[in-house]
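Q: Sequence first, then the predicted structure:
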Amino acid sequence: MSAEQNSDQHTDQIYLRDAFCQTVEASVIDVRDDAVALDRTVFYATGGGQPHDTGTLADAQGNSWQVSNVRKEGDLVWHWVDGEPPPAGTAVTGAIDWERRMQLMRTHTALHILCGVIWNEWGVLVTGGNMEPLAARMDFEFSPLPEGFAARVTELVNAEIAADRPIEVSFLDRSVALADPELIRTKVNLIPEWVTDIRVVDIVGLDRQADGGTHVASTGAVGRFEITKTESKGKGNKRVRMVLHDA
C-alpha cells in the first residue's frame, strides 16, 4: 500500500482548464497495489455525475498500462492500472480514450442545456442526475410535469444546440460565487466547503453554473437531443431520460 502521503503532493488536473488536452507527460508520485497518483493528469476523475476517463499510461521503456478507473482523493488523482504499477518517480505519458471523452463532454453539455432550458422556462431545480457516453438521466423538482413537457423541452434543447452557443470556463472566489444564487442549480449545494475557487461553466446567453466537469466548446457539437422517457420518482421529483444522436 501507499506510504503516508507527503502534504506537498498534489495532482494538477489539466482537464479543469483544458478539456481538449488528450495527452500529458507526467511523473508517478505515489503508488498503491493497483493504482498510481501522478503529478499532473488529463484523466477526468469520477465526480459530479460524470464518469472517469479511461486510456493508457506508457513509459520510455515501452511498458504500458490500461487505465480502468480514476478517482480523486484529497489532493491526489489516482489512476487504477492493470498489472504491476510503475514505481514512484517513473516518467509516463498518459493518453485518454478520446472518443469516450468526447461522448461524455457532449452528454454533459446536453445536460447543462437541458437544465438551462428548464430553469429559464419553469424555474425548477435539479434534484439528481447521472450520465454515460451519449445517454443520461436528470431529475427535477416538478410535481407534476407540465402538459406537453417532453415535446416542448426537446424543441427548446435542439434549438439551443442549433444556435451553437460558445461555452466558457472561469474560476470565481467561493464567496463571490455563492453570493449568486443562480450559479447553484441543484436543490442541495454539492460543492465541498474546502473548495475556495469555484469553477463556472457558462453556456453564453443560456446557462451559467458552478461545475467541475468537461464540456464541448460550443453547443453545436452536442448532436441531436432526444427524450426517451419521463418518470415519476415521487412527489416533487420527476426523471428525464435522454440520449444523443450524431447530427
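A: Received, thanks.

Q: drop to CA atoms for contacts and neighbour counts, all remaining ones
A: OK.

Q: which residue is nearest the middle of this structure?
A: The chain has G213 as the residue nearest its centroid, 2.6 Å off, counting by CA atoms, centre = their mean.

Q: Am I right that it sits in a strand?
A: No: going by DSSP: H, G, I helix; E, B strand; the rest coil, the assignment for G213 is coil, not a strand.

Q: roughly how far apart are it and W119?
A: According to CA to CA, to the nearest Å, G213 and W119 sit 20 Å apart.

Q: any idea how far the longest helix along the chain is from the chain center?
A: Assignment by DSSP state H gives helix 98-122 as the longest helix of the chain. Mean C-alpha position of helix 98-122 versus that of the full chain (CA atoms, centre = their mean, to the nearest Å) differs by 10 Å.

Q: Does anything pack onto that helix? Which helices or strands?
A: The elements that helix 98-122 packs onto, with contact taken as 3 or more CA pairs under 8 Å, 6 or more residues apart in numbering; DSSP states H and E, are strand 126-132, strand 135-140, helix 149-162, strand 207-210.

Q: Now do the third one: distance to the chain's middle.
A: How far helix 149-162 lies from its chain's middle: 22 Å, per CA atoms, centre = their mean.

Q: Run through who's touching it.
A: 110, 113-114, 117-118, 219-227, 230 (CA atoms under 8 Å, 6 or more residues apart in numbering).

Q: Just want the angle from that helix to helix 98-122.
A: Orientation check (axes from the mean of the first three to the mean of the last three CA atoms, to 10 degrees): helix 149-162 against helix 98-122 gives 120 degrees.

Q: what's the angle from the helix or strand that helix 149-162 is followed by to helix 98-122?
A: Where DSSP states H and E defines the elements, the next helix or strand beyond helix 149-162 is strand 167-173. Taking the same axes, to 10 degrees, strand 167-173 and helix 98-122 form an angle of 80 degrees between their directions.

Q: ok, structure two:
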Amino acid sequence: MLLWQGVQTRIEGVRKADDLTLIPAEDDPVPPAGTAVRCAVEDERRTALMRTHSGLHLLCGVVFRDYGCLVTGGNMEPLSARMDFDLREVPPGFKQAVEDACNAEIEADRRIDVRTLPRAEAFDIPDIIRTATNLVPPEVQDVRIVDIVGLDTQADGGTHVASTRQVGRITVAKVENKGRGFRRLRIKLSP
C-alpha cells in the first residue's frame, strides 16, 4: 500500500514494461504526481504468502525425496498454490501420500534457515536446483539458499516462515495431468 498525506492506497498488482507501474485498487484514491509517498506491506497478506511459499518448498522437498521429481512450474496466491512436476506416472494413492508426508513434515517442526553463499560453493551442494531448468542467472555471484533442515535445500529468493509448523496444515486439493508426463498439484493451506 501507499501512504500519503494521511491517505492509504491499496496496490493490487504491478505491470512491468520499461518501467514498473503500480496498479491501485479500483476505488482507491491515487496521489497526485510529485506527492511524497511511503510504502508498506500488509502484514496479513505477507504472512500468508510466506506460509504458502514455505509450503511449496515443503511440497517440492517431499515430492523430490519420495518420487525423485523436478519442478517444471508453479504459482501461488495467499494460502493456495500450484506446483508442476515432471512425473510420468501417478502411483496409486499419490495424492493422499503426498498430503500425509507434507503434514508429517509440518508436525516435525523443521527449522527453515536462510543463508547466502558464493555461487561456486552453492552449486557444489547436491540437488541445489530442484527445477527442471536452472533459473539462477549466470551473473548472480551470491546465491541465497533456503534450507528446510533435513528435507529440502534450494536456491531461492523468496520470503519464508521460520519453521514448517508455521506453514499450517496442507491439503492437496487436486492432481492434474498437464500432458507429456507433467502433473500439477494444487494445494491449500489452513487459514
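A: Done, it's in. What you are looking at is a predicted structure, and each value in this text was computed from that prediction instead of being measured.

Q: quick one: the equivalent of the residue nearest to the centre of the first structure over in the second structure from R130 of the second structure, how far?
A: Matched by TM-score structural alignment, G213 of the first structure corresponds to G158 in the second structure. As judged by CA to CA, G158 of the second structure and R130 of the second structure stand 15 Å apart.

Q: swap in V71 of the second structure?
A: 6 Å.

Q: Repeat that for L87 of the second structure.
A: Applying CA to CA to L87 of the second structure and R130 of the second structure gives a distance of 14 Å.

Q: what's the longest helix of the first structure aligned against in the second structure?
A: Here helix 98-122 of the first structure aligns to the second structure at residues 43-67, judged by TM-score structural alignment.

Q: Show me what the host helix or strand of G13 of the second structure is packed up against.
A: In this assignment (DSSP H and E), G13 of the second structure forms part of strand 11-16. Contact partners of strand 11-16 of the second structure among helices and strands, from 3+ CA pairs under 8 Å, 6+ apart: strand 20-24.

Q: And the following helix or strand past the strand it packs on against the first structure, how far off on average?
A: With elements assigned by DSSP H and E, the helix or strand that comes after strand 20-24 of the second structure is strand 38-39. Aligned to the first structure and superposed, strand 38-39 of the second structure gives a mean residue distance of 2.9 Å (mean CA distance after the TM-score superposition for the first structure).

Q: again with stretch 96-104 of the second structure
A: Mean deviation for stretch 96-104 of the second structure: 0.7 Å (mean CA distance after the TM-score superposition for the first structure).

Q: Go through that stretch and flag the buried ones.
A: A97, V98, E99, D100, A101, C102, N103 (16 or more other CA atoms under 10 Å).

Q: That stretch corresponds to what range in the first structure?
A: So stretch 96-104 of the second structure sits over residues 151-159 in the first structure, by TM-score structural alignment.

Q: circling back to that earlier point, what's next to the match of helix 98-122 of the first structure, contact-wise?
A: For stretch 43-67 of the second structure, contacts defined as CA under 8 Å, 6+ apart pick out 69-71, 76-81, 83, 98, 101-102, 105, 130, 148, 151-152, 158-161, 164, 166-168, 170, 189.

Q: Then stretch 111-120 of the second structure?
A: 140-149, 160-164.

Q: switch the cut-off to 6 Å
A: Applying CA atoms under 6 Å, 6 or more residues apart in numbering, the contact partners of stretch 111-120 of the second structure are Q141, D142, V143, R144, I145, V146, D147, I148, V149, A162, S163.

Q: give me the number of residues near the equivalent of I203 of the first structure over in the second structure?
A: The pairwise alignment with the second structure assigns I203 of the first structure to I148, based on TM-score structural alignment. Using other CA atoms under 10 Å, I148 of the second structure has 23 neighbouring residues.

Q: picking up where we left off before, in CSV, list the buried residues of stretch 96-104 of the second structure along with distance to Q8 of the second structure.
A: Formatted as CSV, those follow (distance: CA to CA, whole Å):
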residue, distance to Q8 of the second structure
A97, 45
V98, 42
E99, 40
D100, 42
A101, 42
C102, 39
N103, 38
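
Q: and of those, the nearest to D19 of the second structure?
A: Nearest to D19 of the second structure, judged by CA to CA, of these is C102 at 39.4 Å.

Q: Tell me if I'm right that I187 of the second structure and A81 touch.
A: Yes: in terms of CA atoms under 6 Å, I187 of the second structure counts as a neighbour of A81; the distance is 5.4 Å.

Q: What's G168 of the second structure aligned with over in the first structure?
A: Under the alignment (TM-score structural alignment), G168 of the second structure maps onto G223.

Q: Also L189 of the second structure?
A: That one, L189 of the second structure, aligns with L244 by TM-score structural alignment.

Q: Quick one: list the elements packing against the host helix or strand of its match.
A: Under the criterion of DSSP H and E, L244 of the first structure resides in strand 238-245. Contacts defined by 3 or more CA pairs under 6 Å, 6 or more residues apart in numbering; DSSP states H and E place strand 238-245 of the first structure against strand 135-140, strand 224-232.

Q: F85 of the second structure contacts L185, correct?
A: No: applying CA under 6 Å, one finds F85 of the second structure not in contact with L185, separated by 8.0 Å.

Q: Of those two, which one has the most company?
A: Counted by other CA under 10 Å, F85 of the second structure and L185 do not tie: F85 has more neighbours, with 23 against 19.

Q: quick one: contacts for the more buried one?
A: So F85 of the second structure contacts L70, V71, T72, F182, R183 (CA under 6 Å, 6+ apart).
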